[in-house]
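Chemist: sequence and predicted structure are below.
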Amino acid sequence: MLRSMLEAFKNLFKPVRTIQYPAEDIVLPNGYRGLIEYGIDECIFCDKCEKVCPPGAILFYQHEGGEKEYRYNPWLCIYCGECVRACPKPEEALWQSETKQRSAVKEDGANEGWFVYEDACKKSRQRYVEAKKADKIQNKSEE
């Protein structure tokens, strides 16, 4: 107890180490891993980023015509960078920007819409696979 009181007393005379945010801007350290940025023109839609994402913050929606739609949830992302490492075109199709992460302000229903979208993505892929199988069967029967 005496030891902790002595430590508390010493801390009274040490300089303050906190940042006076928002009056002072926060300086980001080298190697800062910020928000995930996506380049739709460079993406080859290999789905590697979706497969390696630990929390499942990246999803691809499969449209009927075969094209895919990229979707990213920054509130679910843990900014680990696995998606960028797995990307065959890093710095072109997928990269981590030095943009500051969004604040942890609670938004009503922020993830509820994401879970609905997650189910829609799974169902879209199932429909796409079933449609491909049906086309294959139809092509064989026509021959």
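Modeler: Great, that's in hand. Residues are numbered from 1 along each chain as shown.
Chemist: every contact and neighbour count from this point should use C-alpha atoms.
Modeler: OK.
Chemist: Y70 reaches A57, doesn't it?
Modeler: No: with contact defined as C-alpha atoms under 8 Å, Y70 and A57 do not form a contacting pair (10.7 Å).
Chemist: neighbours of D135, just the number please.
Modeler: 12 (other C-alpha atoms under 10 Å).
Chemist: need the helices for the protein, in chain order.
Modeler: Counting by DSSP state H, residue ranges of the helices within the chain are 2-11, 48-52, 82-86, 112-142.
Chemist: which of those helices sits closest to W75?
Modeler: Distance to W75, taken as C-alpha to C-alpha, is lowest for helix 112-142 among these, at 9.9 Å.
Chemist: try this one side by side with the last:
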Amino acid sequence: MFRSMLEAFKNLFKPVRTHPYPAEDIVLPSGYRGLIEYGIDACIFCDKCEKVCPPGAILFYQHESGEKEYRYNPWLCIYCGECVRACPKPEEALWQSEIKQRPAVVEDGANEGWFAWEEACKKSREEYAAAKKAAKTQNKSEE
């Protein structure tokens, strides 16, 4: 008990070793992997980023017209960069920016919408595949 009190007393007179974050901005190291950025014009919708994403933070919604819609969940992302490595057009369609990650404080229900979106994406893929299969069957029967 005496040793810990002595150590605490000594630490009162030592310089502070923490970073004064609110007063000074944090300098990011080179090669910092920040938020995922997406360029819709360059994307070829190959779905490779969605397939390799370990936590499933990237999803594509399949519209009936064949178009796909990109969705990204920064609270689910682990910033590993696998999606960027898998992308055939890195730095154009998908890249990691040097934008700092959002604070870890998440309001209640932040992922509620994501789980609904995840189900909608899965359902849209199944419906699109079924419609495509039905159209193919219909084309074969017409021939």
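Modeler: Received the coordinates, thanks. Just so it is clear, the model here is predicted, and its values are computed rather than measured.
Chemist: in stretch 105-118 of structure 2, which residues are buried?
Modeler: By neighbour count with 16 or more other C-alpha atoms under 10 Å, stretch 105-118 of structure 2 contains the buried residues W114, W117, E118.
Chemist: repeat that for stretch 66-80 of structure 1.
Modeler: Applying 16+ other C-alpha under 10 Å to stretch 66-80 of structure 1 flags K68, Y70, R71, Y72, W75, C77, I78, Y79 as buried.
Chemist: closest one of the residues you listed to G109 of structure 1?
Modeler: Using C-alpha to C-alpha, W75 is the member of these that sits closest to G109 of structure 1, with 11.4 Å.
Chemist: gap between the closest one and P54 of structure 1?
Modeler: As for W75 of structure 1, its distance to P54 of structure 1 is 13 Å (criterion: C-alpha to C-alpha, to the nearest Å).
Chemist: next: V84 of structure 1.
Modeler: The span separating V84 of structure 1 from P54 of structure 1 equals 13 Å under the rule C-alpha to C-alpha.
Chemist: more neighbours: those two, which one.
Modeler: Relative neighbour count places V84 above the other of V84 of structure 1 and P54, with 23 against 15, counting by other C-alpha under 10 Å.
Chemist: first-to-last residue distance for stretch 53-65 of structure 2?
Modeler: In stretch 53-65 of structure 2, first residue to last residue: 26 Å (C-alpha to C-alpha).
Chemist: that older thread, can you list the buried residues of stretch 105-118 of structure 2 in TSV and add distance to A131 of structure 2?
Modeler: As requested, the buried residues of stretch 105-118 of structure 2 are exported to TSV (distance: C-alpha to C-alpha, whole Å):
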residue	distance to A131 of structure 2
W114	25
W117	21
E118	20
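Chemist: so what's the residue count around A86 of structure 2?
Modeler: Neighbour count of A86 of structure 2, defined by other C-alpha under 10 Å: 17.
Chemist: I'd say it and K48 touch.
Modeler: Yes: between A86 of structure 2 and K48 a contact is recorded at 6.0 Å, counting by C-alpha under 8 Å.
Chemist: hang on, the earlier thing: now the buried residues of stretch 66-80 of structure 1 as TSV including distance to P22 of structure 1?
Modeler: Compiled in TSV, the buried residues of stretch 66-80 of structure 1 are given as follows (distance: C-alpha to C-alpha, whole Å):
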residue	distance to P22 of structure 1
K68	40
Y70	34
R71	31
Y72	28
W75	22
C77	24
I78	24
Y79	23
